[in-house]
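Visitor: below is the structure, and that's it, no one-letter string:
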């Protein structure tokens, strides 16, 4: 990942329950950890999802796209360092890039596109993300 410091970092101990029968992390757990990292970031910066949605007048800050590339197996009793960077702010979406490390070894890269969802005329749709960026101090 780039040389800029991450916007947020989580340390995740890997347990037996995170793994599949082959003894490696079951891949959906990485997406769960991406989500946890982003929600932890919102809590640190703005008091959490509910507080931030209330401040923005939104129905939620949600996922629009997700992807991951698995570089090395992650196993029980290892410690994963997950880094998140907000790398691109578009009109109605923000791109979050993730990198997960086992020590200095890159285990996973991934990204999400997230949007601020608002209600208009009884329908939910993507709203502007500039207020989100300001609220998070980015």
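Guide: Ah, there it is. Every value quoted in this text rests on a predicted model; they were computed, and no experiment measured them. Numbers count the residues shown, from 1 in each chain.
Visitor: hey, let's count contacts and neighbours off CA atoms from now on
Guide: Fine.
Visitor: so where's the longest helix in the chain?
Guide: helix 28-46 (DSSP state H).
Visitor: outside of that one, which residues touch it?
Guide: Residues from elsewhere that reach helix 28-46 (Cα atoms under 8 Å, 6 or more residues apart in numbering): 8-10, 18, 48-49, 52, 66, 82, 84, 98, 135-137.
Visitor: and for stretch 54-67?
Guide: Counting by Cα under 8 Å, 6+ apart, 31, 49-50, 53, 110-119, 124, 131-132 sit against stretch 54-67.
Visitor: one more time with 7 Å, if that's ok
Guide: 53, 110-119, 131 (Cα atoms under 7 Å, 6 or more residues apart in numbering).
Visitor: return the set of buried residues in it.
Guide: By neighbour count on 16 or more other Cα atoms under 10 Å, the buried set for stretch 54-67 is 56, 58-61.
Visitor: same deal with stretch 36-48?
Guide: For stretch 36-48, by 16+ other Cα under 10 Å, it's 37-43, 46.
Visitor: now the contacts of stretch 54-67 as a markdown table including distance to residue 104 and secondary structure?
Guide: Output for the contacts of stretch 54-67, formatted as a markdown table (distance: Cα to Cα, whole Å; DSSP: H, G, I helix; E, B strand; the rest coil):
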| residue | distance to residue 104 | secondary structure |
| --- | --- | --- |
| 53 | 36 | helix |
| 110 | 17 | strand |
| 111 | 20 | strand |
| 112 | 23 | strand |
| 113 | 26 | strand |
| 114 | 28 | strand |
| 115 | 32 | strand |
| 116 | 34 | strand |
| 117 | 37 | strand |
| 118 | 40 | strand |
| 119 | 44 | strand |
| 131 | 35 | helix |
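Visitor: got another, please set it beside the one above:
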């Protein structure tokens, strides 16, 4: 499976008065890491939209396990992997590390969606096999 990595520097505004990351920021970084993961696999979100006529991949479930706090000034690495594809959904796992120590694990379930037939909403759509294939090779581009 393809794993992408990105570095985040914890800023003062990311933290609460105790100088630890305010937990919703982890979900913001995980969301950005999923988009980064598609880009790293050679499918930036605008290209995915253009090639396959989708409008995005909203999150339908999320959770996190917090092992160690992160603080202002820390530089962390977020490792992202898609671990499973369903017909229209996929599962994403994130590992946030500081100095190779696991601090937070994040989990997302996302669904690929397109505009509904009446144009008034969105509906799930199948994940194309060509998209799936990009995440199950070690040298995704």
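Guide: Yes, it's here. Nothing here was measured: the structure is a model prediction, and the numbers come from that model.
Visitor: and the buried residues of stretch 36-48 of the first structure, which is closest to residue 77 of the first structure?
Guide: residue 37 (19.7 Å; Cα to Cα).
Visitor: aligned counterpart of the closest one in the second structure, please.
Guide: Aligned by TM-score structural alignment, residue 37 of the first structure pairs with residue 33 of the second structure.
Visitor: how much space between that match and residue 53 of the second structure?
Guide: From residue 33 of the second structure across to residue 53 of the second structure, the span is 22 Å (Cα to Cα, to the nearest Å).
Visitor: which residue of the first structure lies farthest from its centroid?
Guide: residue 121 (29.4 Å; Cα atoms, centre = their mean).
Visitor: what does it correspond to in the second structure?
Guide: Aligned partner of residue 121 of the first structure by TM-score structural alignment: residue 117.
Visitor: its match belongs to a strand?
Guide: No - counting by DSSP: H, G, I helix; E, B strand; the rest coil, residue 117 of the second structure is not found in a strand; it is coil.
Visitor: state the distance from it to residue 58 of the second structure.
Guide: 18 Å.
Visitor: do residue 43 of the second structure as well
Guide: Taken as Cα to Cα, the span from residue 43 of the second structure to residue 58 of the second structure is 16 Å.
Visitor: please name the nearest non-neighbouring residue to whichever residue in the first structure pairs up with residue 128 of the second structure.
Guide: The alignment partner of residue 128 of the second structure in the first structure, by TM-score structural alignment, is residue 130. Distances taken as Cα to Cα, 6 or more residues apart in numbering put residue 91 closest to residue 130 of the first structure, at 7.1 Å, once the chain neighbours are dropped.
Visitor: could you give the number of residues near that neighbour?
Guide: When neighbours are defined as other Cα atoms under 10 Å, residue 91 of the first structure has 12 of them.
Visitor: report the contact partners of the aligned partner of residue 16 of the first structure in the second structure.
Guide: Superposed on the second structure with TM-score structural alignment, residue 16 of the first structure falls opposite residue 12. Residue 12 of the second structure makes contact with residue 72, according to Cα under 7 Å, 6+ apart.
Visitor: ok, the one 4 residues further on next?
Guide: Under the criterion of Cα under 7 Å, 6+ apart, the contact list for residue 16 of the second structure reads residue 22.
Visitor: ditto for residue 20 of the second structure
Guide: 69-72.
Visitor: would you list the buried entries among these?
Guide: For the contacts of residue 20 of the second structure, buried by 16+ other Cα under 10 Å: 70-72.
Visitor: for the contacts of helix 28-46 of the first structure, which one is nearest residue 25 of the first structure?
Guide: Nearest to residue 25 of the first structure among the contacts of helix 28-46 of the first structure, with distances taken as Cα to Cα, is residue 18, at 5.4 Å.
Visitor: residues in the second structure aligned with stretch 77-93 of the first structure?
Guide: Using TM-score structural alignment, stretch 77-93 of the first structure pairs with 73-89 in the second structure.
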